[in-house]
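1. All I have is the shape, not the residue letters:
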């Protein structure tokens, strides 16, 4: 594939920047955005603004109502929004569930969910991992037993991001207890207000509440809320996880780390000299820039393989997930280390607008929390060990 820069990309960036200057409300701006999602009301308000512009689903192709942007344009859009401090979108809905509904949903399911998703009126969470069934999703035990026109769901999910804010959950359940592990799984859409659902918070190491335990006690779900055929959940999940691997690369985040390191290079001091004059710092900065550029090319390659329905796409997605998430951890740690003594302090996050800070404290806002948040990046979406197993097994197929 062609890795040459798109000649029209700079014009596209200027168009996005002009839109952000004109349409991004000042009270929604959150500088130095960290890995966690913006407040629910901010997500909804920003989603409506984007949808009015026709940009509500940046990663969707034109035939599904998206803008039909290239991979480079999607990355540029995400990067410009991050640089401008725009709120996040509902990534679970935008990048995971939306493509699933477009590919596997019935006309009735699309009509019921996609308009609300596009306008930010219905937010989603993902119910995959369970205690003892994290990366090994095929071993999940939450069951859904057929009772007439409903399934009765019983079980527990864990690490359910933003379940306490979600309106609905897309859920993997076991509908056949006798079938082979993968063959007995189905994919359900469940209203979080359904009786029998309990959400309990998990406070994570970054001192935030974005994770939860979610319990299902005789929860009745209409059969019409099943996506695909009964037992087809594993095939749908593989489709979804390919999209998740690409999104967990978080290329705009890597580029934000580079921007922060460049700022520290001239603001932070090594004695009387700026930090950039320390050879070891300059070499690591150069290496991180090269590795970030390599991830950018790999994101494009994986997208091209997926577009061509190549059998190598799944393995390449796993390689991308491993390399990008490990780089996130290395870079976020180095950013905090580069703060020197200031890196030992958990300064207020960027969402705390009224916190006064000196220049180095301003640079340090939220960075310790960000570093702790990235400890999980090699775990969520499938651990690095599982991804390496996928890659190893794929070698026997080529």
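-> Happy to help now that I have it. As the structure is a prediction and not an experimental result, all values here were calculated from the model.
2. okay, CA-based contacts and neighbour counts for the rest of this
-> OK.
3. what's around residue 129, how many residues?
-> Using other C-alpha atoms under 10 Å, residue 129 has 24 neighbouring residues.
4. Please compare the first structure with the one that follows:
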């Protein structure tokens, strides 16, 4: 396959680079937040991958090459981390594929303008990687009207900032596993019915949250794909989670790898044959992941491709964190020079890389779950016995 960028893509690159240079000018770059999301929305840069939207919702559209170009330029410009990723890259394409016209008209323009932020209500205690074990329930009052949702979600990124949450819940009483599930769009602003509790990490940060639903309402017309079809919609959404956003993720990986390589050269660690071999191997594996992602996005719908992709990048990123600590040597275990017990403990970039990447092989579907899916659904091996 030809992965080269064409003239149209290069023209798009010039436009993206110029826009980013203008809007990131100044002494201090914007910080992640609603103002920056609205700025991106005003420029039409949200929803480039909504290919069949044809600009209907206030966004630009771009070819796959154009989407990759934008991601590359965004990373190259050191632009802020995005808060709108879940709405743009997960919910948006899901509504285009499974939502109805009213849902698309209501939600997509607000996402494209950067005005509404989303979080994902999938994982639960006891139902993380095994998503079919969801126990959160949604009951429709008197067989009609709004749904009332009760249950708990966990590891929910941006829940404390989100306006909406797409929630996988059990809508058929007595159903088991992947049967009887529905995907509901739930407004987060329901005091007394939705509680968000930060999950504090050892670093002092709280990147994730627990979310408790106690009779939270979701309108009947906000069920995506129809009642009882949640498993099919959820799997489609997860496949998009490993779509173009994977390429964006890999650009971030490349920046982290470059930082580790620079440190290895500066400290002399790169002169050690074992370290040099690991650095080269990390670089080669990252290139392989890029070609794999591009081939998949270009139309190679090989069964299990998203699961293979998750296995590849999760293990790669965890090994990069380990390599970063090896390159740092003994100072890797030390805290900041200005540490004080009255201030939150702060890690540097490579320490955060090491600690956070330990979770890569767990969240988003653990390695064991991915291998099980590949074994059963791709290789046709006997299914594991389940209670």
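-> Everything's here; your move. All values derive from a computational prediction rather than experimental measurement.
5. As a check, name the ranges of all strands in the stretch 201-350 of the second structure.
-> Here the stretch 201-350 of the second structure has its strands, by DSSP state E, counting those that start in this stretch, at 208-218, 223-224.
6. Tell me how many other residues crowd residue 362 of the first structure.
-> Residues near residue 362 of the first structure, counting by other C-alpha under 10 Å, number 16.
7. same question but for residue 9 of the second structure, I mixed them up
-> Neighbour number of residue 9 of the second structure under other C-alpha under 10 Å is 20.
8. Residue 294 of the second structure now?
-> Using other C-alpha under 10 Å, residue 294 of the second structure has 21 other residues around it.
9. aligned partner of it in the first structure?
-> In the first structure, residue 294 of the second structure lines up with residue 300, judged by TM-score structural alignment.
10. Next up, the contacts around that match.
-> For residue 300 of the first structure, the contacting residues are 71-72, by C-alpha atoms under 8 Å, 6 or more residues apart in numbering.
11. May I see the strands of the stretch 201-350 of the second structure arranged in TSV, with mean neighbour count and distance to residue 6 of the second structure as well?
-> Below are the strands of the stretch 201-350 of the second structure laid out as TSV (neighbours: other C-alpha atoms under 10 Å; distance: least, C-alpha to C-alpha, whole Å):
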stretch	mean neighbour count	distance to residue 6 of the second structure
strand 208-218	21	40
strand 223-224	24	37
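12. between those, which gets nearest to residue 53 of the second structure?
-> Judged by C-alpha to C-alpha, the one of the strands of the stretch 201-350 of the second structure that comes nearest to residue 53 of the second structure is strand 223-224, at 17.5 Å.
13. So which elements touch that closest one?
-> strand 181-187 (3 or more C-alpha pairs under 8 Å, 6 or more residues apart in numbering; DSSP states H and E).
14. and the strand it packs on, how far out from the chain's middle?
-> Its chain's C-alpha centre and that of strand 181-187 of the second structure lie 18 Å apart, by C-alpha atoms, centre = their mean, to the nearest Å.
15. Now do the same for residue 36 of the second structure: its match in the first structure.
-> Residue 36 of the second structure maps onto residue 46 in the first structure, with residues paired by TM-score structural alignment.
16. ok, that match - contacts?
-> So, once contact is read as C-alpha under 8 Å, 6+ apart, residue 46 of the first structure ends up touching 24, 86-87, 89.
17. related to what we said a few turns ago, for residue 239 of the second structure, find the nearest of the strands of the stretch 201-350 of the second structure.
-> strand 223-224 (16.2 Å).
18. what's the neighbour count on residue 11 of the first structure?
-> Neighbours around residue 11 of the first structure, by other C-alpha under 10 Å: 11.
19. would it count as being in a helix?
-> Yes - counting by DSSP: H, G, I helix; E, B strand; the rest coil, residue 11 of the first structure falls inside a helix.
20. Secondary structure element for residue 157 of the first structure, which one?
-> Using DSSP states H and E, residue 157 of the first structure sits in strand 150-158.
21. Next secondary structure after that strand?
-> Per DSSP H and E, the first helix or strand lying C-terminal to strand 150-158 of the first structure is strand 168-174.
22. what comes into contact with stretch 100-115 of the first structure?
-> 64, 98, 122, 225, 227-228, 236, 239-240.
23. Could you tell me where it falls in the second structure?
-> Under TM-score structural alignment, the match for stretch 100-115 of the first structure is residues 94-109.
24. before we move on, what about stretch 152-162 of the first structure?
-> Stretch 152-162 of the first structure corresponds to residues 148-158 in the second structure, going by TM-score structural alignment.
25. Span of the matching stretch from start to end?
-> In stretch 148-158 of the second structure, first residue to last residue: 23 Å (C-alpha to C-alpha, to the nearest Å).
26. Okay, buried residues for that stretch please.
-> By 16 or more other C-alpha atoms under 10 Å, the buried positions in stretch 148-158 of the second structure come out as 148-158.
27. now the helices for the first structure?
-> 9-23, 40-53, 71-84, 91, 98-104, 107-118, 233-248, 251-267, 279-307, 313-338, 359-364, 367-373, 384-395 (DSSP state H).
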